[in-house]
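[1] Take this sequence and fold it.
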Amino acid sequence: MLHFSTIARLLLGTSFTLGLVASAAGQSKDVTPKYSNEFLNIGVGGRALGMGKVQASLAADATAGYWNPAGLVNLKNKYDAVLMHSELFSGIVKNDYAGFAMPLDDKTAIGASIVRIGVDDIANTLELVNSYGYIDYNKITYFSVADYALLLSYARKIGNVEGLSIGVNGKIIYRNVGDFANAYGFGIDAGVQYNKGNWRLGLLARDITTTFNAWQINTEAFKSSANVGVPTPKSGNEITLPRFILGVGRSFQLPGQFTALAAADFDITTDGKRNTLVSSSFASIDPHAGVELGYNNLVFLRGGVSNIQQIDASISGQKEWTVQPSLGVGVMLSDLRLDLALSRLAVEKLGGTNANSIIVSLGYGFK
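    Next up, the predicted model:
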C-alpha cells in the first residue's frame, strides 16, 4: 500500500506539471502583485512559531536577522547560532533555516541567515502520454521546487538613546522550479527596536525598496505542454511590494520564579486586498498574538494565534472566521536552547487533513 506522502507527491506532480503554465498565465492578468516571495513570511525558529510568529519587538538572538535585524545588538552571548527544521503536510513541504550572529563592538552586530523551503520528488508527467496517445510510466521523471534566501544583516544602537537600535538586511533570493524555470532577486529590509523597562516595541519594513525577481523560463522544458493545450509562460519580472510589521510586547514577573511574556504583531501589506481581519484595496492588516510562560529561565510554555481569515465552511457553505493556533515548549540548559512547536492550519473545514506543522529548532550561544 502506497504511503500518503507518496500518493500526495504524485498528485501534486501531476497537477503541477499540467497547471503550472496555466496558473502563470492567469496571474499575469492581475496588475496587483500578490503573495510574491511569500515563503519568507512563513517564519523561522521554534520559539517564534510556537508564539504565533510575534517577534518584531522580541527577537534578540540569531533569528533577529530574519524577524527584525535591529534586535541583533541585544545578543546575550558573543556568538549565537540557530538551526531549524519544520515539515508540513505529512513532510511533503520542508522548511529549513540556519542563522548566525555576533557583535562587532558594544554598539554594532552582524548576522547571516539562510532559508530554504521546498517540495522534493515531484512527478513530471508532461511526457506521460506519447504522440500515439499511449501512457508510458517510464517517462515519469522527478524534480524539486525550492525557494532560497540569503540574508546579510547589520544592526547598530542609536546614539545616547538607551534601548533604541536599528538594523538592515540585504537579501539575495533564488527560486527554482526544476528544469522549467528559475529566478534571482534582491531586496532590502529595515527595522527598529526600542526597549523601555518591561516594554518592547518593534517595527520592520520588509522589501522597503520593493524586491524584483527576474524569472527565466526554459521553453524547451515545456515542449510537451502543447498536449494539454496551454501556452508556454514567458520570462519576466516579479515584484514584491513592501510589508510593514508593527510589534509590541511586555514582560511580567509572576510570583515565585515564574515569568510571563505577551506580545502582538500587526502585519500591514500593501499588495492589495487580502483575506485578513482588516482588508482594503489600500492595505490589509493581519494581527497575530502570542504568550510565553517561563519557570526559572529554564522551561517555557508557549501559545499563539495567527492567520485570521474567512473561509467557506464545507457543510453550510457560509463564510466563517478561522484562526491558526500554535503551541510550543522550550528548554534552556546553560547556553543551549531547544524549542519545539506545533502549528495547525485551519483547513479541516475545507476537507483538508494532516495539516499539522512540526517545528524543531536548536539554538546555542557561546562566548
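[2] contacts and neighbour counts: CA atoms only from here.
    OK.
[3] For Gln27, see how far away the residue nearest to the spatial centre of the chain is.
    By Cα atoms, centre = their mean, the chain has its centre lying nearest to Ile42, at 1.8 Å. Here Ile42 is placed at a distance of 22 Å from Gln27 (Cα to Cα, to the nearest Å).
[4] cool, Gly191 as well?
    When Gly191 is compared with Gln27 (using Cα to Cα), they lie 31 Å apart.
[5] elements contacting the lengthiest helix in the chain?
    In the chain, with assignment by DSSP state H, the single longest helix is helix 4-27. If you count contacts as 3 or more Cα pairs under 8 Å, 6 or more residues apart in numbering; DSSP states H and E, helix 4-27 packs onto strand 108-124.
[6] Helix, strand, or coil at Lys53?
    coil (DSSP: H, G, I helix; E, B strand; the rest coil).
[7] For it, give me its contacts.
    Gly43, Asp265, His288, Ala289, Gly290, Gly304, Ser306 (Cα atoms under 8 Å, 6 or more residues apart in numbering).
[8] Format those residues as CSV; extra columns: distance to Leu58, neighbour count and secondary structure.
    Compiled in CSV, the contacts of Lys53 are given as follows (distance: Cα to Cα, whole Å; neighbours: other Cα atoms under 10 Å; DSSP: H, G, I helix; E, B strand; the rest coil):
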residue, distance to Leu58, neighbour count, secondary structure
Gly43, 14, 19, coil
Asp265, 10, 26, strand
His288, 14, 23, strand
Ala289, 12, 22, strand
Gly290, 11, 26, strand
Gly304, 14, 26, strand
Ser306, 17, 24, strand
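[9] Counting neighbours, go ahead and name the busier of Gly191 and Gln27.
    Neighbours of Gly191 and Gln27, each counted by other Cα atoms under 10 Å, are more numerous for Gly191; the result is 26 against 13.
[10] ok, and the closest non-adjacent residue to the more buried one?
    Leu204 (4.2 Å; Cα to Cα, 6 or more residues apart in numbering).
[11] so who does that neighbour touch?
    Residues in contact with Leu204, defined by Cα under 8 Å, 6+ apart, are Ala56, Trp67, Asn68, Asp189, Ala190, Gly191, Val192, Phe244, Ile245, Leu246.
[12] likewise Glu292?
    Contacts of Glu292 (Cα under 8 Å, 6+ apart): Met51, Ala260, Leu261, Ala262, Phe300, Leu301, Arg302, Gly303.
[13] Now with 10 Å, please.
    The contact partners of Glu292, taken as Cα atoms under 10 Å, 6 or more residues apart in numbering, are 47, 50-51, 251, 259-263, 300-304, 327-330.
[14] just checking, which of these belong to helices?
    Arg47, Gly50.
[15] and Arg9, how many residues sit next to it?
    Considering only other Cα under 10 Å, Arg9 is surrounded by 18 other residues.
[16] pretty sure it contacts Val145?
    No: using Cα atoms under 10 Å, Arg9 is not in contact with Val145; the gap is 11.8 Å.
[17] Name the residues contacting each of those two.
    Val119, Asp120, Asp121, Ile122.
[18] For the closest residue to Thr108 other than its chain neighbours, the count of nearby residues, please.
    The shortest distance from Thr108 to any non-neighbouring residue, by Cα to Cα, 6+ apart, is to Arg156 (4.3 Å). By the criterion of other Cα under 10 Å, Arg156 has 25 neighbours.
[19] Here is the second sequence; please produce its structure so I can put it next to the first one:
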Amino acid sequence: MSNIKTACITVLLVCFMGSVHVWPASEDDIGTSTLQFLKIGLGPRAMALGEAYTAVADDASSIYWNPAGLGRVTSIQIMTGYDQLLESITYGHVLIALPLGKKYVYGAGINHLRQPSLSKYDEHGNPLGSVKPQDTIALVSIAKTESILSVGCTLK
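    Modelled structure (predicted):
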C-alpha cells in the first residue's frame, strides 16, 4: 500500500512540475519569440509518422530530425520540398547528405518560410507601408558511425 501511495505522489509531483512553466498567452507576448518556423517538420516519411521520426531517421532529413541518423546514409542524397501552407504561406527546403569514407557523413541544408506582404500601421492606425515577413535558416551537419553507434551534430 505504501508503494502505491508513493507512486501516486510521485506522478502528481511530476505532473505539477511539468505544468508550472505553462503560462497563458497574452498581447504582451506578441513578437517575443523567434524562429517559430523551426517547429514545422519536413520530409514525407517524418510527416507521415506524425513527426515521430527521431529513431528511424536514416536519410537526408536526418539533418533536421536526428543528426546521428545521418551516419546511416550510404550514398549521396538530395531532398527537396515545397509546401503551400495557410493563406499563401510557403515553406521550402533543400537538404543534401554526402558520405565521405566509411565513417563520416556530411550534410547541409536550407529552410525558408515566406509569407505574403502585410500592411503595417502605427499605434494610431495610420498606414506605414507594408512588410514582407520571411525566415531562412542554414543547417550544417556531420555524423560519425562506429560499429553500433552513430554520433552527429547539426548547427543551425
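[20] TM-score for this pair?
    Between these two chains, after superposing, the TM-score reads 0.72 (TM-score structural alignment, normalised by the length of the second structure); 130 aligned residues with a Cα RMSD of 2.6 Å.
[21] Taking strand 108-124 as reference, get the angle to the longest helix of the first structure.
    With axes from the mean of the first three to the mean of the last three Cα atoms, to 10 degrees applied, the angle from helix 4-27 of the first structure to strand 108-124 works out at 100 degrees.
[22] ok so, going back, quick one: what's aligned to the residue nearest to the centre of the first structure in the second structure?
    Ile42 of the first structure maps onto Ile40 in the second structure, with residues paired by TM-score structural alignment.
[23] quick one, what contacts its match?
    Met47, Glu51, Tyr91, Leu113.
[24] ok, which stretches of the second structure are helices?
    Using DSSP H, helices in the second structure cover 2-19, 44-48, 62-65.
[25] closest one to Tyr82 of the second structure among those helices?
    Between Tyr82 of the second structure and these, the shortest gap by Cα to Cα is with helix 44-48, which sits at 11.1 Å.
[26] The closest one: average distance to aligned residues in the first structure?
    Superposed on the first structure, helix 44-48 of the second structure shows a mean distance to its aligned partners of 1.7 Å (mean Cα distance after the TM-score superposition for the first structure).
[27] Name the surrounding residues that touch that helix.
    Taking Cα under 10 Å, 6+ apart as the rule, helix 44-48 of the second structure contacts 40-41, 50-54, 56-57, 59, 61-62, 65, 81.
[28] will you turn these into a markdown table that also has distance to Ser75 of the second structure?
    Below are these laid out as a markdown table (distance: Cα to Cα, whole Å):
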| residue | distance to Ser75 of the second structure |
| --- | --- |
| Ile40 | 27 |
| Gly41 | 23 |
| Gly50 | 26 |
| Glu51 | 24 |
| Ala52 | 24 |
| Tyr53 | 20 |
| Thr54 | 20 |
| Val56 | 17 |
| Ala57 | 15 |
| Asp59 | 10 |
| Ser61 | 14 |
| Ser62 | 14 |
| Trp65 | 19 |
| Gly81 | 20 |
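[29] Only whichever of those residues are buried, select them in ChimeraX.
    Of the contacts of helix 44-48 of the second structure, the buried ones go into a single ChimeraX selection, burial set by 16 or more other Cα atoms under 10 Å:
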select :41,53,57,59,61,62,65
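[30] mind checking the end-to-end distance for stretch 137-154 of the second structure?
    Span of stretch 137-154 of the second structure from end to end, Cα to Cα: 12 Å.
[31] Then stretch 125-142 of the second structure?
    49 Å.
[32] and what of stretch 57-66 of the second structure?
    End to end - Cα to Cα - stretch 57-66 of the second structure spans 6 Å.
[33] What is the corresponding segment of the first structure for it?
    The aligned range for stretch 57-66 of the second structure is 59-68, by TM-score structural alignment.
[34] just stretch 5-19 of the second structure next, same as before
    Stretch 5-19 of the second structure covers no residues of the first structure once aligned (TM-score structural alignment).
[35] Now for whichever residue in the second structure pairs up with the residue nearest to Thr108 of the first structure: which residues touch it?
    Using TM-score structural alignment, the equivalent of Arg156 of the first structure in the second structure is Lys144. The neighbours of Lys144 of the second structure, taking Cα under 10 Å, 6+ apart as the test, are 67-72, 99, 102-106, 150-153.
[36] Select from the residues you listed every entry located in strands.
    Those of the contacts of Lys144 of the second structure mapping onto strands are Pro99, Tyr104, Val105, Tyr106, Ser150, Val151, Gly152, Cys153, per DSSP state E.
[37] which one of those sits closest to Phe16 of the second structure?
    Distance to Phe16 of the second structure across those (Cα to Cα) is lowest for Cys153, with 32.9 Å.
[38] And the ones in strands among the contacts of Lys144 of the second structure, which is closest to Gly129 of the second structure?
    Among these, and counting by Cα to Cα, the member closest to Gly129 of the second structure is Cys153, at 41.7 Å.
[39] and the closest one, how many neighbours?
    The number of residues packed near Cys153 of the second structure is 17, by other Cα under 10 Å.
[40] Relative to Gly107 of the second structure, how far out is it?
    10 Å.
[41] Give the residues shared as contacts by these two.
    Ile63, Pro67, Leu70, Val140, Ser141, Ile142, Ala143.
[42] Next, count neighbours for the residue nearest to the second one when sequence neighbours are not counted.
    Think Pro67 of the second structure. Leaving aside its chain neighbours, Pro67 of the second structure sits nearest to Gly152 (4.6 Å; criterion: Cα to Cα, 6+ apart). Using other Cα under 10 Å as the criterion, Gly152 of the second structure is surrounded by 20 other residues.
[43] I'd assumed Glu146 was in contact with Gly152 of the second structure.
    No: Gly152 of the second structure is not in contact with Glu146 according to Cα under 10 Å; the separation is 11.5 Å.
[44] For those two, list the residues in contact with both.
    Common contacts of Gly152 of the second structure and Glu146 (Cα under 10 Å, 6+ apart): Gly71, Tyr104.
[45] returning to what we had before: which position in the first structure aligns with the residue nearest to Pro67 of the second structure?
    Checking TM-score structural alignment: Gly152 of the second structure goes with Gly167.
[46] my read: its match touches Tyr194, true?
    No: under the criterion of Cα under 10 Å, Gly167 of the first structure is not in contact with Tyr194, lying 11.8 Å apart.
[47] so what sits against both of the two?
    Joint contacts of Gly167 of the first structure and Tyr194 (Cα under 10 Å, 6+ apart) are Ala70, Gly71, Lys157.
[48] Could I get the full set of strands for the stretch 101-250 of the first structure?
    108-124, 141-157, 164-177, 181-196, 199-206, 211-217, 236-240, 243-253 (DSSP state E, counting those that start in this stretch).
[49] quick one, the second one and strand 181-196 angle?
    Looking back up the chat, that one is strand 141-157 of the first structure. Going by the same axes, to 10 degrees, strand 141-157 of the first structure makes 30 degrees with strand 181-196.
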